[in-house]
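Chemist: Pasting a predicted model and its sequence here:
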Amino acid sequence: MTDWRSRSTCKDVDPDLFFPDAGPLPRSVARICQRCPVLITCTFDALRRNDLGYQAGLSKAERDRIRRWDRAQRARMERSAS
């Protein structure tokens, strides 16, 4: 691993923790993401991809909401620029 992931706090954590059966992000995983030195990079990567599970401390539903908000903001900016 030579990219940003090699510096992530979660690199040695069991990936299954990020895919709970249901419910909110486990606190232990939230703490891992909160203290991660590459959280911002991870967040951008998570928003570019459409994977399941928690990434950057965000659920898929939360990432979907951010993407919808971003699309709406871009559309508003395009309308106001024309």
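Modeler: All right, it came through fine.
Chemist: C-alpha from now on. contacts and neighbour counts both.
Modeler: OK.
Chemist: could you pull out the helices for the chain?
Modeler: 27-34, 39-48, 60-81 (DSSP state H).
Chemist: Included below, for side-by-side comparison, is a second structure:
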Amino acid sequence: MSQPRFSLDMPAPSTSLWDWQTHAQCRPLDTDLFFPREGEGHGARIRRERTAKEICQSCPVRNQCQNHALSTGEPFGIWGGTTEKDRRHLRQPRITRCGEISRVSSPQTH
């Protein structure tokens, strides 16, 4: 008796949502530079974040990285040249001159 054949017609794998990461300048670097370490002092954190942000400045996928962090609510690390605190600030509602509340939906570009 032959075994029944199952055919799964699955879509082809797609990397369109994360392919940008393969072009990031940080890819070959140690992730410790971009994420806080347990017991890291305030001064060490500031120096680490400054170094990471400098790497992000000239990264060809900086905007995609920052958009990813903002859209997913990434709570840790440096993404697209922004810290956790920077991203919280970017997501906060703003009062416009007309008194309307707006929310920053796209990252700042420098």
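Modeler: Thanks, I have it. This structure is a prediction, so every number in the text was calculated from the model and none was measured.
Chemist: TM-score for this pair?
Modeler: Here the TM-score for the pair of chains, by TM-score structural alignment, normalised by the length of structure 1, is 0.73; 71 aligned residues with a Cα RMSD of 1.8 Å.
Chemist: quick one on the thing from earlier: to Phe18 of structure 1, which of the helices of structure 1 lies closest?
Modeler: Of all the helices of structure 1, helix 27-34 sits nearest to Phe18 of structure 1, with 7.0 Å by Cα to Cα.
Chemist: Please produce a markdown table containing the helices of structure 1, extended by distance to Leu17 of structure 1.
Modeler: Formatted as a markdown table, these follow (distance: least, Cα to Cα, whole Å):
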| stretch | distance to Leu17 of structure 1 |
| --- | --- |
| helix 27-34 | 7 |
| helix 39-48 | 16 |
| helix 60-81 | 15 |
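Chemist: want to throw these into JSON lines with distance to Thr9 of structure 1 and mean neighbour count?
Modeler: As requested, these are arranged in JSON lines below (distance: least, Cα to Cα, whole Å; neighbours: other Cα atoms under 10 Å):
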{"stretch": "helix 27-34", "distance to Thr9 of structure 1": "6", "mean neighbour count": "15"}
{"stretch": "helix 39-48", "distance to Thr9 of structure 1": "9", "mean neighbour count": "15"}
{"stretch": "helix 60-81", "distance to Thr9 of structure 1": "20", "mean neighbour count": "12"}
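Chemist: Which one of those helices lies nearest to Thr2 of structure 1?
Modeler: helix 39-48 (14.3 Å).
Chemist: And that closest one against structure 2, how far off on average?
Modeler: Using mean Cα distance after the TM-score superposition for structure 1, helix 39-48 of structure 1 ends up 0.7 Å from its aligned counterpart in structure 2, as a mean over the superposed pairs.
Chemist: Quick one: the residues in structure 2 that that helix pairs up with.
Modeler: Under TM-score structural alignment, helix 39-48 of structure 1 corresponds to residues 62-71 of structure 2.
Chemist: what about stretch 50-58 of structure 1, start to end distance?
Modeler: Stretch 50-58 of structure 1 stretches 12 Å from its first residue to its last (Cα to Cα, to the nearest Å).
Chemist: Show me which residues of that stretch are buried.
Modeler: Using 16 or more other Cα atoms under 10 Å as the test for burial, stretch 50-58 of structure 1 gives 53-58.
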